[in-house]
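**Student:** the following block contains a protein sequence and its predicted model.
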Amino acid sequence: MPTLESPPMRTADVARRAGYSVQQIRNLERDGVLPAAARTSSGYRVYGEVHLNSALAYRALAAGTGPVEAKEIVRAAHESPAGLLARLDAAHARLDRERTELALAKEAAAAISAEPIAEVRPADAMAVGELAAALGVRASTLRHWDAEGLVVPDRRDGRGTRRYSPAQVRDARIVHQLR
């Protein structure tokens, strides 16, 4: 008949089964994600099923919430069921907000992309100050987007004055919606 206690595991056993390195298991224990391991008389760590389950829970949570929040959630599981539920609720609420914001940004980007660009004339281009005012951002924001390669305007004359074509204005509107 199987017992409720699992056979003892070494650090390497937990690491292999959880998909982590031995050092990462030690780090997770140090950070309180894994409960403190028992030690043998010679000082070796002895882990059980609770340690493996904690490492696996952390791995799954980190994929969805990020490592910092995952550590907080797993620590709360060891300390207080009420604290755990509160942290999980907060994580779910944050992820739901992010999904909603992402969906709205995608809709806005799709709507902007679908707008037809009428016959383009050279006079339709906008200077950096004009576009900044139209978007409600500072000109330095547009220069930063240029430096990052997000919206790269045409350069006119010998001074390198930025001029945004209608297609680049559309791109700037999309970047503005996504930020």
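**Tutor:** Perfect, I can see it now.
**Student:** when you work out contacts or count neighbours from here on, use the C-alpha atoms and nothing else.
**Tutor:** OK.
**Student:** what ranges do the helices span in this protein?
**Tutor:** 11-18, 22-30, 49-65, 67-79, 81-114, 128-135, 139-148, 166-178 (DSSP state H).
**Student:** tell me which other helices or strands the longest one touches.
**Tutor:** If I follow you right, that is helix 81-114. Applying 3 or more CA pairs under 8 Å, 6 or more residues apart in numbering; DSSP states H and E, we find helix 81-114 packed against helix 67-79, helix 166-178.
**Student:** wait, which of the helices of the chain is closest to Arg156?
**Tutor:** Arg156 lies closest to helix 128-135 among the helices of the chain, at 11.9 Å (CA to CA).
**Student:** ok, now how distant is the spatially most central residue of the chain from Ala82?
**Tutor:** Nearest to the mean C-alpha position of the chain, counting by CA atoms, centre = their mean, stands Gly66 at 6.5 Å. In this view, Gly66 and Ala82 are 21 Å apart by CA to CA, to the nearest Å.
**Student:** quick one on the thing from earlier: closest one to Arg39 among the helices of the chain?
**Tutor:** That would be helix 11-18 among the helices of the chain, by CA to CA, at 11.2 Å.
**Student:** now that closest one: buried residues?
**Tutor:** Thr11, Asp13, Val14, Ala15, Ala18 (16 or more other CA atoms under 10 Å).
**Student:** for the nearest residue to Leu28 once chain neighbours are set aside, give its distance to Glu130.
**Tutor:** Spatial nearest neighbour of Leu28, excluding adjacent residues (CA to CA, 6 or more residues apart in numbering): Leu34 at 5.8 Å. Remark: distance between Leu34 and Glu130 (CA to CA) = 56 Å.
**Student:** next, find the distance separating Ala60 from Ile117.
**Tutor:** For Ala60 relative to Ile117 (CA to CA), the value is 45 Å.
**Student:** ugh, wrong one, Asp31
**Tutor:** In this view, Asp31 and Ile117 are 55 Å apart by CA to CA.
**Student:** and these two? Which one has more around it.
**Tutor:** Asp31 (14 against 10; other CA atoms under 10 Å).
**Student:** okay, pairing it with this:
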Amino acid sequence: MGRNLQSGERLRPVDLARPHGLSTQAVRNYEEAGILPAAGRTPHGYRTYTPLHARALRAFLALVPGHGHPTATSIMRAVNRGADDEALRSDTASRSDTASRSDTASRSDTASRSDTASRSDTVSGPDGTFIGPLAEQLGIRPATLRTWERAGLVRPRRDPRTGYRVYDEADVRDARLAHQLRRGGYLLEQIAPLIAQVRAAGGLEPLEAALGDWRGRLSARGRAMLTGAAELDAYLRERG
């Protein structure tokens, strides 16, 4: 590492834990998980830490809100074994995922503000559209639409002559919204009540509050990523 972790100021586990409201066991667990560099030991076998360990702990705790515990752990483990490129790839992948979700939120918000967004480019006849053309338009498999139907997200009627599913304008709207929300990370059981509210209201207005909350969480995550990046950079600079 470019710095002797057992030299200079010695810190006890409690010295690292107390500023963050952690237990000393949590600090030891983080070390054992590779989130912190290996601690030094006294002649009696007690762990001793340095300010560099404290910096590593601050970096990890700052990374968690933006990236989540698993990704933050992966980043710190990579850094502590000298695989900085791997750590940066994990960081970049997580940022890209957040950017993608933010883009989806923006497009979903656009759909929620205009009913024309849910039907302007739908290819259908006066009686509706069938499962194949709708799936193709959305870029999904017909099996996905059937799964959504079982979950109550779409409710196509059946053609009395052929038995084929027929999606009317409201069904297409619901399918488009389900598609956008799934891309944004929503689970089927989370989407179903939103779709039910849209149907009850006869429009997309009930989604605005949910989308506002979603955008707020993405914005907070983005800011947290900036804070985490600053702390990680400080750790890398101190580590040398």
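**Tutor:** All right, it came through fine. Everything numeric in this text was worked out from a predicted model, so none of it was measured.
**Student:** separation between the alignment partner in structure 1 of Thr73 of structure 2 and Asp13 of structure 1?
**Tutor:** Aligned by TM-score structural alignment, Thr73 of structure 2 pairs with Lys71 of structure 1. Remark: distance between Lys71 of structure 1 and Asp13 of structure 1 (CA to CA) = 21 Å.
**Student:** try Arg39 of structure 1
**Tutor:** Using CA to CA, Arg39 of structure 1 is found at 15 Å from Asp13 of structure 1.
**Student:** try Asp171 of structure 1
**Tutor:** Counting by CA to CA, the gap from Asp171 of structure 1 to Asp13 of structure 1 is 51 Å.
**Student:** how about Ala38 of structure 1?
**Tutor:** 15 Å.
**Student:** if we can go back for a sec, just send the helices of structure 1 back as a markdown table, with distance to Glu5 of structure 1 too.
**Tutor:** Below are these laid out as a markdown table (distance: least, CA to CA, whole Å):
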| stretch | distance to Glu5 of structure 1 |
| --- | --- |
| helix 11-18 | 16 |
| helix 22-30 | 20 |
| helix 49-65 | 8 |
| helix 67-79 | 18 |
| helix 81-114 | 22 |
| helix 128-135 | 63 |
| helix 139-148 | 56 |
| helix 166-178 | 51 |
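**Student:** among these, which is nearest Gly43 of structure 1?
**Tutor:** It's helix 11-18; of the helices of structure 1, that one is closest to Gly43 of structure 1 (CA to CA) at 12.2 Å.
**Student:** which secondary structure elements does the biggest helix by length in structure 2 contact?
**Tutor:** Ranked by residue count, the top helix of structure 2 under DSSP H comes out as helix 207-239. Under the contact definition 3+ CA pairs under 8 Å, 6+ apart, helix 207-239 of structure 2 sits against helix 51-67, helix 84-113.
**Student:** okay if I get those helices as a markdown table plus distance to Arg183 of structure 2 and mean neighbour count?
**Tutor:** As requested, those are exported to a markdown table (distance: least, CA to CA, whole Å; neighbours: other CA atoms under 10 Å):
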| stretch | distance to Arg183 of structure 2 | mean neighbour count |
| --- | --- | --- |
| helix 51-67 | 18 | 22 |
| helix 84-113 | 7 | 17 |
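**Student:** need those helices in a markdown table with distance to Val154 of structure 2, can you?
**Tutor:** Formatted as a markdown table, these follow (distance: least, CA to CA, whole Å):
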| stretch | distance to Val154 of structure 2 |
| --- | --- |
| helix 51-67 | 33 |
| helix 84-113 | 17 |
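**Student:** quick check: which of these is nearest to Arg199 of structure 2?
**Tutor:** Of those, nearest to Arg199 of structure 2 by CA to CA is helix 84-113, at 13.0 Å.
**Student:** what does Thr24 of structure 2 align to in structure 1?
**Tutor:** Match for Thr24 of structure 2 (TM-score structural alignment): Val22.
**Student:** show me what contacts that match?
**Tutor:** Counting by CA atoms under 8 Å, 6 or more residues apart in numbering, Val22 of structure 1 makes contact with Thr11, Ala12, Ala15.
**Student:** skipping its backbone neighbours, what lies nearest the first one in space?
**Tutor:** What sits nearest to Thr11 of structure 1 in space, not counting adjacent residues and going by CA to CA, 6+ apart, is Val22, at 6.0 Å.
**Student:** and Arg58 of structure 2, what pairs with it in structure 1?
**Tutor:** Checking TM-score structural alignment: Arg58 of structure 2 goes with Leu56.
**Student:** please give me every residue in contact with its match.
**Tutor:** Leu56 of structure 1 sits in contact with Ala18, where contact means CA under 8 Å, 6+ apart.
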